[in-house]
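1. pasting the structure only:
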């Protein structure tokens, strides 16, 4: 790690648990002033009780995004140096089983609301002449996995949006980085299965037997192979925020590194064959 940068005030989304909460703890320990955000007012209250500055931001609500960002700037004494876009949720299920409402909801959370908040941050950072934006993507931001079509689609879209944004922001003093995580310990899987229950008509799906045997068993599953703790994400996040020469992209976990190599060297047919057996 290079010498820490001067930026010390960061807004983090999705801080009620998991990676977001670990990022709050980790960056506060490194001397950052952390403004944490969550969608649920009870979670915001819990963050405040734990000593964090905290605001409510709901990606589905434009008024909440604008008000939450403005409050975060006030709590940061008028200057936010960084934004970590961590909030979002999964949506398991085959592409053909996804109703339009399910796809719209996950895009609202994982892309549209995130983008709206990011635009507020860019306006603020351009006025200050500098800033760091870190987008929490995934290994499925550049590859695909079966039964996760909605989540894969949102992360592919986020990558395209972020890559374009990074090029457009050259020379502004604002650096944009992407975190591509593989399996990381958090409550993400459990929350994703709740979305499955809400949106997928299991009995009418041609994949019903697979869902019952495989997906429902995942509720009781332990750690995935090569799974790391959230501190692995915080380590790369700290580099993206503090390094004088931050990277454009950070791979986290062995599967992310392996997938990055395979997508570069293998033709689509070979990738399909491999992914089809996972």
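-> Looks like it came in fine. Worth saying up front: this structure is predicted, and the values here are computed from it rather than measured.
2. switch to C-alpha atoms for all contacts and neighbour counts from now on
-> Fine.
3. nearest residue to residue 26 other than its sequence neighbours?
-> By the measure of CA to CA, 6 or more residues apart in numbering, the closest residue to residue 26 outside its immediate chain neighbours is residue 234, 6.5 Å from it.
4. so that neighbour makes contact with residue 20?
-> No - using CA atoms under 8 Å as the test, residue 234 is too far from residue 20 to be in contact (9.0 Å).
5. Would you mind measuring from the residue nearest to residue 26 to residue 187?
-> Separation of residue 234 from residue 187 (CA to CA, to the nearest Å): 16 Å.
6. Equivalent analysis for residue 109, please.
-> Using CA to CA, we find residue 109 at a distance of 17 Å from residue 187.
7. repeat for residue 10
-> Computed as CA to CA, the residue 10 to residue 187 distance reads 23 Å.
8. Look up which helix or strand the residue nearest to residue 26 falls in, please.
-> helix 231-242 (DSSP states H and E).
9. Equivalent analysis for residue 83, please.
-> Residue 83 is part of strand 82-85, with elements assigned from DSSP H and E.
10. next structured bit after that strand?
-> helix 100-107.
11. which one is residue 48 nearest to, not counting chain neighbours?
-> The spatially closest residue to residue 48, leaving aside those adjacent along the chain, is residue 54, at 5.9 Å (CA to CA, 6+ apart).
12. Same question for residue 90.
-> Here the residue nearest residue 90, using CA to CA, 6+ apart, is residue 192, at 4.7 Å.
13. secondary structure class for that neighbour?
-> State at residue 192, reduced to three classes by DSSP: H, G, I helix; E, B strand; the rest coil: helix.
14. Structure two is appended below for comparative analysis:
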């Protein structure tokens, strides 16, 4: 039986890192891509094939996929779009250039890679495209406007793509995690420092409270799960004869999904603002 292949982006840590290991253990041939060359080298040292793909660099997307397809003989069974980052800050303090930059990585790069993969999957007659969204892909949350905007856009684009490919054997799936143990918060700090002039903000006092949370290492939250919880859902999405369009991960995602369906926008805002 031919070994199935999957290209995973953002595999240097967190969800992508765990998915690379979990899928390899499950028998998949994993191409674990990273944005930085040194992270690719680290993964190669433990036996992974690791093309360098930076969503903000179009050439790296083309070259990284070409490297993967050359290794497989031109086929690819699955793509897991995962690499993304956050830029915390109030919407009124977000420079528009900050939004342009985060959309380049969190949406436009995903779209570019996906468009390149679809013809490969059409030619081979099958494939699965899995996009890692978030609970923040269907409910908003204060201070996270930039990230929320990219994930809302991703969900809309993915829904349309799923409809458009419904007459093919290519399945399009969303994974929607809530709080997952990772370096996500730590990785957001440089983007906050680059773009948010919080000391001159009308919300300066509120930022002081947020800074403690952003810069302080904390114990896992009550509902926080390890990245393996996401990998478990990815495996189901890959192996199921009829995968679900959406997979929730963590209790908060299930709760918010339920509240989103039954509450008015005003009441949902009130619940979210209470924390």
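-> Structure received. The model shown is predicted, which means the values in this text are computed figures rather than measured ones.
15. where does the TM-score land?
-> Here the TM-score for the pair of chains, by TM-score structural alignment, normalised by the length of structure 2, is 0.97; 274 aligned residues with a CA RMSD of 1.3 Å.
16. one step back: so between residue 234 and residue 187 of structure 1, which is more surrounded?
-> Set side by side, residue 234 of structure 1 and residue 187 show more neighbours around residue 234, with 19 against 11, by other CA atoms under 10 Å.
17. which residue in structure 2 lines up with the more buried one?
-> For residue 234 of structure 1, the aligned position in structure 2 is occupied by residue 231, per TM-score structural alignment.
18. Can you give me the neighbour number for the aligned partner of residue 206 of structure 1 in structure 2?
-> Taking TM-score structural alignment as the alignment basis, one finds that residue 206 of structure 1 is matched in structure 2 by residue 202. The burial metric for residue 202 of structure 2, expressed as a neighbour count using other CA under 10 Å, is 11.
19. and residue 202 of structure 2, that's in a helix?
-> No - Residue 202 of structure 2 is assigned coil when assessed by three-state DSSP, not a helix.
20. Tell me the secondary structure of residue 261 of structure 1, please.
-> Taking three-state DSSP as the rule, one finds residue 261 of structure 1 in the helix state.
21. rewinding a little: would you confirm that the match of residue 234 of structure 1 contacts residue 25?
-> No - using CA under 8 Å, residue 231 of structure 2 and residue 25 do not qualify as a contacting pair, with a distance of 11.2 Å.
22. Mutual contacts of those two, please.
-> None of the residues lies in contact with both residue 231 of structure 2 and residue 25 under the rule CA atoms under 8 Å, 6 or more residues apart in numbering.
23. Now do stretch 169-179 of structure 1: which range of structure 2 does it align onto?
-> Using TM-score structural alignment, the match for stretch 169-179 of structure 1 in structure 2 runs over residues 165-175.
24. I'd like the next helix or strand past the helix holding residue 234 of structure 1.
-> Counting by DSSP H and E, the next helix or strand C-terminal to helix 231-242 of structure 1 is strand 249-252.
25. For that following strand, list every residue counted as buried.
-> Of the residues in strand 249-252 of structure 1, those scored as buried under the neighbour-count criterion (16 or more other CA atoms under 10 Å) are 249-252.
26. Could you take those residues and lay them out as JSON lines, with extra columns for distance to residue 16 of structure 1?
-> Conversion of the buried residues of strand 249-252 of structure 1 to JSON lines gives the following (distance: CA to CA, whole Å):
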{"residue": "249", "distance to residue 16 of structure 1": "25"}
{"residue": "250", "distance to residue 16 of structure 1": "23"}
{"residue": "251", "distance to residue 16 of structure 1": "24"}
{"residue": "252", "distance to residue 16 of structure 1": "21"}
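27. quick one: buried residues of stretch 16-29 of structure 2?
-> For stretch 16-29 of structure 2, the neighbour count (16+ other CA under 10 Å) marks 16-24, 28-29 as buried.
28. Equivalent analysis for stretch 242-259 of structure 1, please.
-> Neighbour-count burial for stretch 242-259 of structure 1 [16+ other CA under 10 Å]: 242, 246-247, 249-257, 259.
29. Also stretch 163-177 of structure 1?
-> Of the residues in stretch 163-177 of structure 1, those buried under the neighbour-count criterion (16+ other CA under 10 Å) are 174-177.
30. Quick check: the farthest pair among those?
-> Put simply, by CA to CA the two of the buried residues of stretch 163-177 of structure 1 set farthest apart are 174 and 177, 10.1 Å from each other.
31. hey, what's in contact with both of those two?
-> 132-133.
32. pretty sure residue 244 of structure 1 is in contact with residue 5, am I right?
-> Yes - in this structure, residue 244 of structure 1 sits in contact with residue 5. The criterion is CA under 8 Å, and the distance is 6.5 Å.
33. for the stretch 101-250 of structure 2, what spans make up the helices?
-> Here the stretch 101-250 of structure 2 has its helices, by DSSP state H, counting those that start in this stretch, at 109-124, 145-164, 184-195, 204-215, 228-239.
34. The second one: average distance to aligned residues in structure 1?
-> Superposing on structure 1 places helix 145-164 of structure 2 at an average distance of 0.2 Å from its equivalents, by mean CA distance after the TM-score superposition for structure 1.
35. tell me what that helix is packed against?
-> Counting contacts by 3 or more CA pairs under 8 Å, 6 or more residues apart in numbering; DSSP states H and E, the secondary-structure elements packed against helix 145-164 of structure 2 are helix 96-103, strand 170-177.
36. so where in structure 1 does the first one end up aligned?
-> Yep, that's helix 96-103 of structure 2 we're talking about. For helix 96-103 of structure 2, the matching stretch in structure 1 spans residues 100-107, with TM-score structural alignment as the criterion.
37. post-alignment, the matching stretch versus structure 2, mean distance?
-> Once fitted to structure 2, stretch 100-107 of structure 1 is off its aligned match by 0.8 Å on average (mean CA distance after the TM-score superposition for structure 1).
38. Residues contacting the match of stretch 169-179 of structure 1, please?
-> With CA under 8 Å, 6+ apart as the contact definition, stretch 165-175 of structure 2 has outside contacts at 121-122, 125-134, 155, 158, 161-162, 230, 233-234, 237, 243-249.
39. can you check stretch 181-190 of structure 2 too?
-> Contacts to stretch 181-190 of structure 2, defined as CA under 8 Å, 6+ apart, come from residues 13-15, 85-88, 214-215, 220, 224-227.
40. So which of the buried residues of stretch 16-29 of structure 2 are in strands?
-> If you go by DSSP state E, the buried residues of stretch 16-29 of structure 2 have residue 29 in strands.
41. would you turn the buried residues of stretch 16-29 of structure 2 into TSV with distance to residue 274 of structure 2?
-> Rendered in TSV, the data for the buried residues of stretch 16-29 of structure 2 read as follows (distance: CA to CA, whole Å):
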residue	distance to residue 274 of structure 2
16	32
17	33
18	33
19	33
20	37
21	38
22	37
23	38
24	41
28	43
29	45
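42. I'm done for today, thanks for sticking with me.
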